[in-house]
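Enquirer: Based on what follows, work out the 3D shape:
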Amino acid sequence: MRELSVSVLPAISDIDPAEWDGCGADATPFTTHRFLAALEASGSVGQDTGWHPSHLVARLDGRVAGVAPCYLKTHSQGEYIFDHAWAEAYARVGGRYYPKLQCGVPFTPVTGPRLIAQSPAVQGALLQAMAQVAQQNGLSGAHVTFCTEAETRLGEEVGFLARASEQFHWQNQGYGSFDDFLAQLSSRKRKAIRKERERAQGFGGTIRSLTGDQIRPEHWDAFWAFYQDTGGRKWGRPYLTREFFDILHDTMREDCLLVMAERDGAPVAGALNLIGRDALYGRYWGCLEDHRFLHFELCYHRAIDWAIAQGIPRVEAGAQGEHKLARGYLPSQTHSLHWVADEGFSNAIAEYLRRERLAVDQEMAVLTEMGPFRRG
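Expert: Predicted coordinates for the structure are as follows:
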């Protein structure tokens, strides 16, 4: 018999980067040791943030065989799989929804492995450990957000509830240029995008796509101002600290694509993407000047340009946003898993999820039909 054990780490620095990434955590940039370490070292998660690192590490005969990025949460901000209504309903009947255990990447609605292991047995052990940690510590439940479809099936087998949501992704069909992509759209949509891009590019300045050593520290100074503006309007305060971007520059600038708009020599808007093996991930956008359609140009069209040039199969432009549909980003299903300690509450959520899944399936079908691509 081989011995399998799972332990909890209060900091990502408590495990060697090679051991963490060696389990397959580098499938996306966001689950790598370097990204999670940047969040912790910068103070973006940890004390006073409501995100308290509680990472799971599975060991088989003493050797690291699987990991899962986990956090003890005292709120539901920065998750993008919304359970605020669950928390309110539980509180109305005298329950305490927080704290809860959250498996996922903070502030990052990107699908990828969460039960990071080669063996399904180890993945199952990580799931069971989440439920045990929640139960032993009096937590309301354990949640796995933006996991893979295969992980969802495994979770259902061990008693987790599956939830379906949607995002909008652009798929590269082997296009040689942006015009090749436009040729697949209806005439009306094709003309609209061309006019949109012409208007955006005529804002009175230049647009540059930067990666690796092309990104300089002063670019992060400018982007921090953009990020603060967007974060202040959307969330009340930005999730990430200024130091996070300095660490990102030091450890991950080869993973970054920064699209910057400059006018009269000064940056006025920017969009940050992270580069994965098979996808370009749009993350943050911000501006100091309002120019019509510049947001769409920097976040969506330039991302498509770059993905085509680099042969990247997919662009994921973040959570929500039906406005992405007209720009070639079609509905794509995302997945999450939920284990709820209270049986009655769990049954109520299961019924809610059943109804929600039907609504999501219907909406995705309608939106796909409304997409900009030529019929036939």
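Enquirer: Every contact and neighbour count from this point should use C-alpha atoms.
Expert: Noted.
Enquirer: For the helix or strand G344 falls within, which residues meet the burial criterion?
Expert: Applying DSSP states H and E as the criterion places G344 in helix 343-369. The neighbour-count check on helix 343-369 (16 or more other CA atoms under 10 Å) flags 345-346, 349-350, 353, 364 as buried.
Enquirer: Now tabulate those in a markdown table and tack on distance to R199.
Expert: Formatted as a markdown table, these follow (distance: CA to CA, whole Å):
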| residue | distance to R199 |
| --- | --- |
| F345 | 52 |
| S346 | 51 |
| I349 | 47 |
| A350 | 48 |
| L353 | 43 |
| M364 | 30 |
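Enquirer: gap between G328 and V110?
Expert: 19 Å (CA to CA, to the nearest Å).
Enquirer: and if you look at L154?
Expert: As for L154, its distance to V110 is 19 Å (criterion: CA to CA).
Enquirer: Settle it for me: which of those two has more neighbours?
Expert: Ranked by neighbour count (other CA atoms under 10 Å), L154 and V110 place V110 first, with 23 against 19.
Enquirer: I'd like the structure of this one too, to check against the first:
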Amino acid sequence: MTSRSTSPERTSRIVRRHSLAALDESDWKALSEGNPFVDWRFLNDLEQAGSVGKPAGWIPYPIADEDINGRILSAASAYLKEHSHGEFVFDWAWARAAQGAGLSWYPKLLVASPFSPVTGPRLLGSDRHPQAASRVIEELQRIVLEHGLSSAGINYCTEHDARLLDQAGWLSRYDWQFHWSNRDYGDFDDFLATLRRRARKNIRAERRKVQESGWTFRWVSGQDISARELELATRCYLSTFALYGNRPMLNAEFFRRSAASFSDRFLVCIASHADEDLACAVFWRSESTLYGRYWGSLDDTRDVHFETCYYQGIDYCIRHGLKTFEPGAQGEHKIRRGFLPVKTRSFHFIRHPGMHRAIAQYLKAEDQALMRYREHLETLSPYAE
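Expert: You can find the predicted model right below:
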């Protein structure tokens, strides 16, 4: 696939690339709104470490709308996909339906942050340059039609993106995640005071059990992390995937690069017992948000999981004045620990008219089920008010 230029009278042009390295880092970063998972460094680290690429079934194909001086106005981290792994917006049923109808679902085009179910700008610059972002949408559609792909998807997008995609007629889909919000708490006890008695009692019991068992915790950043601690993060990540029989897409080189790239915005919370590091959780942060991404353990540490992944993160946010904690996808059990449902959005352009109609009908039924689910979630809130 080659780059496509716009007509001469236009004051901008669309370009297609085969690597993020072919696009200007500073322009890209200026449009990423501080979100680490669409940051040029994060996406480039994935490429350079081999976590994405043809062997991984995530073929980089970034698209940008540039002005006449080559400055990026809008862009999308697009990938040609040969499977649906690592997306967290599940379309396996659509793939099976396509196969049953004698159609191919793969390859497809996806705009996403690989392996990262984190809402953020997917049409970079859509807030400042909506016309340029609309041209990127048109280019995504053009690629699907030109190359006979089944579809294009845009996962975990912002409301700015959503408005433009609604206008373009893409199919809308949503789901629920569970996030924690800092209500200007002074400390962890201040947070607990806002909960109902039972929730407060359960959290204190979970934390006390871990403490009395002799576990200790420390945070290290990419700026200070040692080679041994990075090795622990990699081993713990791999252990989780081995436990569930899944293929790990990240590797030691990615974690090494990301720690160096993000410095104090890359964080690892390490759980130790009897002076031995046995478990950890990997986080990234922005100015306002903590993102929990990867957990793993070298021992049976169920209770330590909740402390490392949730309570330590809440404590960190309170100490550092962060407003939001996003601990990852799924997990209704997070509600009783103070995390509440937040809507996530994705959009889909389906080439085949019959598949488009079938998926639209599917999404209509799914929407109704998800609204009923939200009503159920509201009854589980642990907060006293």
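Enquirer: T230 of structure 1: neighbouring residues, count only.
Expert: T230 of structure 1 has 19 neighbours, counted by other CA under 10 Å.
Enquirer: Make sure I have this right: it is in a helix.
Expert: Yes: T230 of structure 1 forms part of a helix when assessed by DSSP: H, G, I helix; E, B strand; the rest coil.
Enquirer: show me the contacts for the counterpart of it in structure 2.
Expert: Aligned counterpart of T230 of structure 1 in structure 2: T240 (TM-score structural alignment). For T240 of structure 2, the contact set (CA atoms under 8 Å, 6 or more residues apart in numbering) comprises 295-297.
Enquirer: Repeat that for L109 of structure 2.
Expert: Per CA under 8 Å, 6+ apart, neighbours of L109 of structure 2: 78-81, 140, 144, 149, 151-153.
Enquirer: List just the nearest of those residues to V38 of structure 2.
Expert: Closest approach to V38 of structure 2 among the contacts of L109 of structure 2 (CA to CA): A78, at 11.2 Å.
Enquirer: Just give the nearest non-adjacent residue to the closest one, would you?
Expert: Among residues not flanking A78 of structure 2 along the chain, V111 sits closest, at 4.2 Å (CA to CA, 6 or more residues apart in numbering).
Enquirer: What about the one you found, how many residues nearby?
Expert: V111 of structure 2: 26 neighbours (other CA under 10 Å).
Enquirer: Please tell me how far the residue mapped onto V52 of structure 2 from structure 1 sits from Y284 of structure 1.
Expert: Matched by TM-score structural alignment, V52 of structure 2 corresponds to V45 in structure 1. V45 of structure 1 sits 18 Å away from Y284 of structure 1 when distances are taken as CA to CA.
Enquirer: more crowded one of these two?
Expert: V45 (23 against 19).
Enquirer: show me the contacts for the equivalent of C103 of structure 1 over in structure 2.
Expert: Matched by TM-score structural alignment, C103 of structure 1 corresponds to V111 in structure 2. Residues near V111 of structure 2 by CA under 8 Å, 6+ apart: 76-79, 122, 152-155.
Enquirer: just to revisit the earlier point, which positions in structure 2 sit opposite the helix holding G344 of structure 1 in the alignment?
Expert: Mapped onto structure 2 using TM-score structural alignment, helix 343-369 of structure 1 spans residues 353-379.
Enquirer: Aligned counterpart of Q223 of structure 2 in structure 1, please.
Expert: Aligned by TM-score structural alignment, Q223 of structure 2 pairs with D213 of structure 1.
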